[in-house]
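Chemist: okay, sequence plus prediction incoming.
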Amino acid sequence: MQENNGHHLVSLRKHTTDDLAFMQALYASTREAELAMTNFTRQEKEAFIQQQFNAQYQHYLHHYNSDKFDIIEFDGQAIGRLFVDHWDREIRIVDITLTPDYQNKGIGSYLFKQLFEQAKAGNKAVTIHVEHNNPAKNLYQRLGFELKTQTNEIYLLMQWTP
């Protein structure tokens, strides 16, 4: 998948073990605000991030088909990850994360719209989990996702249907 966004190219490529350090740093960027509120030392924060990233990554590999676990690139530079699993009746977005410098630039919306086209072609829904207080929830709602289910007031399963 490639898009000439102005003069810039957004593309996906299958992740490899060579991407693990990038993905861990990307994961760390999503936890910075939370960890800033702790009294952890730098080493404790790094150990916590490594443990949490490894647990999440292993969970994804164990519970989802990783054939569509991709690195998002912008002009050939890794800027995020898009992990997707295709099921009989839905396309599950397992994870989408962009580095802070590339958030709010339309890249996520572009990638979602590509998935919506795939969903329309296969007559499938697109689903994604999001925490109730995650600002990305607003983007998902703007794109047409609606609440499907809620787990213990924290996790929402949102669904887009063609």
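Modeler: Looks like it arrived, so ask away.

Chemist: please make it C-alpha for all contacts and neighbour counts, starting now.
Modeler: Will do.

Chemist: ok, now which ones touch residue 142?
Modeler: Residue 142 makes contact with no residue, according to CA atoms under 8 Å, 6 or more residues apart in numbering.

Chemist: now it: how far from residue 150?
Modeler: Here residue 142 is placed at a distance of 19 Å from residue 150 (CA to CA, to the nearest Å).

Chemist: can you classify the residue nearest the centre of the chain by secondary structure?
Modeler: The C-alpha lying nearest the average C-alpha coordinate of the chain belongs to residue 96 (CA atoms, centre = their mean; 1.0 Å). Of the three states, residue 96 takes strand according to DSSP: H, G, I helix; E, B strand; the rest coil.

Chemist: isn't it up against residue 80?
Modeler: Yes. In terms of CA atoms under 8 Å, residue 96 counts as a neighbour of residue 80; the distance is 7.4 Å.

Chemist: can you show me the strands along this protein?
Modeler: Counting by DSSP state E, the segments of the chain that form strands are 2-5, 8-14, 68-74, 77-86, 90-98, 125-131, 146-151, 155-160.

Chemist: what's the closest of the ones you listed to residue 31?
Modeler: For residue 31, the closest of the strands of the chain is strand 90-98, at 11.9 Å, according to CA to CA.

Chemist: put this next to the first one:
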Amino acid sequence: MTLPLSGLAFPPSREPSTRVPADLRKQGFGVRIAEQRDLGFMRALYETLRAEEMARVAWPEGARQSFLDSQFTLQHRHFTTQFQHAEFLVLEHRGQAVGRLYLLRESPRWLVIDIGLLPAWQGRGIGGALLRQLQRDAQGSHAQGLALHVRLDNGRAHALYVRLGFREQGGVEGLHQRMHWDVPTAVAQLNTA
């Protein structure tokens, strides 16, 4: 079964406010607004992000693809309807799509809706560099910090977020743990002065 991507879309968007850190730009990375033409890539990325989980399921290939298609469609519609004012960004390396960053810049904390990289680009410090840039950007604005959700079975991402100063917030929500990072108090006081 082939996913009917023509029925999916991204909300209208303006130029991204999110900046790629200088060290990543020097390496050929950039971001741009996601468009209809990116849906095939987003679907393929979604499958890679669920590969480990799906490897534990003994389904015929057709059933696996059908399930992933439906789950991608549901996730995409949820993100684009619940977060219509978000930046839906494609992370590129020398013009080739390698990941996505979905970010909602609303008070009090900006929400990192989703961040994901193709497996070949994971573990290279790219996600950490992007999140550190978002932390700097939040410090320069009137945001209190950043919030995100991490899958309970994603130990690598959880460890990265903890290293970046994120703390667990509240209880578990389904298969995810909510985490947040707050702008340091001295910086927050300067931003409101």
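Modeler: Yep, that arrived. Since this is a predicted model, take the numbers as computed values, not measurements.

Chemist: closest one to residue 34 of structure 1 among the strands of structure 1?
Modeler: With respect to residue 34 of structure 1, and counting by CA to CA, the nearest of the strands of structure 1 is strand 125-131 at 13.8 Å.

Chemist: what comes up buried for that closest one?
Modeler: Buried residues in strand 125-131 of structure 1, defined by neighbour count with 16 or more other CA atoms under 10 Å: 125-130.

Chemist: by contact count, what packs against that strand?
Modeler: strand 90-98, helix 107-122, helix 136-142, strand 155-160 (3 or more CA pairs under 8 Å, 6 or more residues apart in numbering; DSSP states H and E).

Chemist: how about the ones you listed in CSV, adding distance to residue 10 of structure 1?
Modeler: Output for those, formatted as CSV (distance: least, CA to CA, whole Å):
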stretch, distance to residue 10 of structure 1
strand 90-98, 12
helix 107-122, 8
helix 136-142, 19
strand 155-160, 23
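
Chemist: between these, which one is nearest to residue 72 of structure 1?
Modeler: Proximity to residue 72 of structure 1, assessed across these by CA to CA, is greatest for strand 90-98 (7.9 Å).

Chemist: find me the equivalent region of that closest one in structure 2.
Modeler: With the alignment judged by TM-score structural alignment, the segment of structure 2 matched to strand 90-98 of structure 1 spans residues 109-117.

Chemist: flag every buried residue along that stretch.
Modeler: Across stretch 109-117 of structure 2, burial judged by 16+ other CA under 10 Å covers 109-113, 115-117.

Chemist: so how far is that stretch from its chain's centroid?
Modeler: Its chain's average C-alpha position is 4 Å from that of stretch 109-117 of structure 2, according to CA atoms, centre = their mean, to the nearest Å.

Chemist: how close does that stretch sit to structure 1?
Modeler: Superposed on structure 1, stretch 109-117 of structure 2 shows a mean distance of 0.4 Å to its aligned residues (mean CA distance after the TM-score superposition for structure 1).
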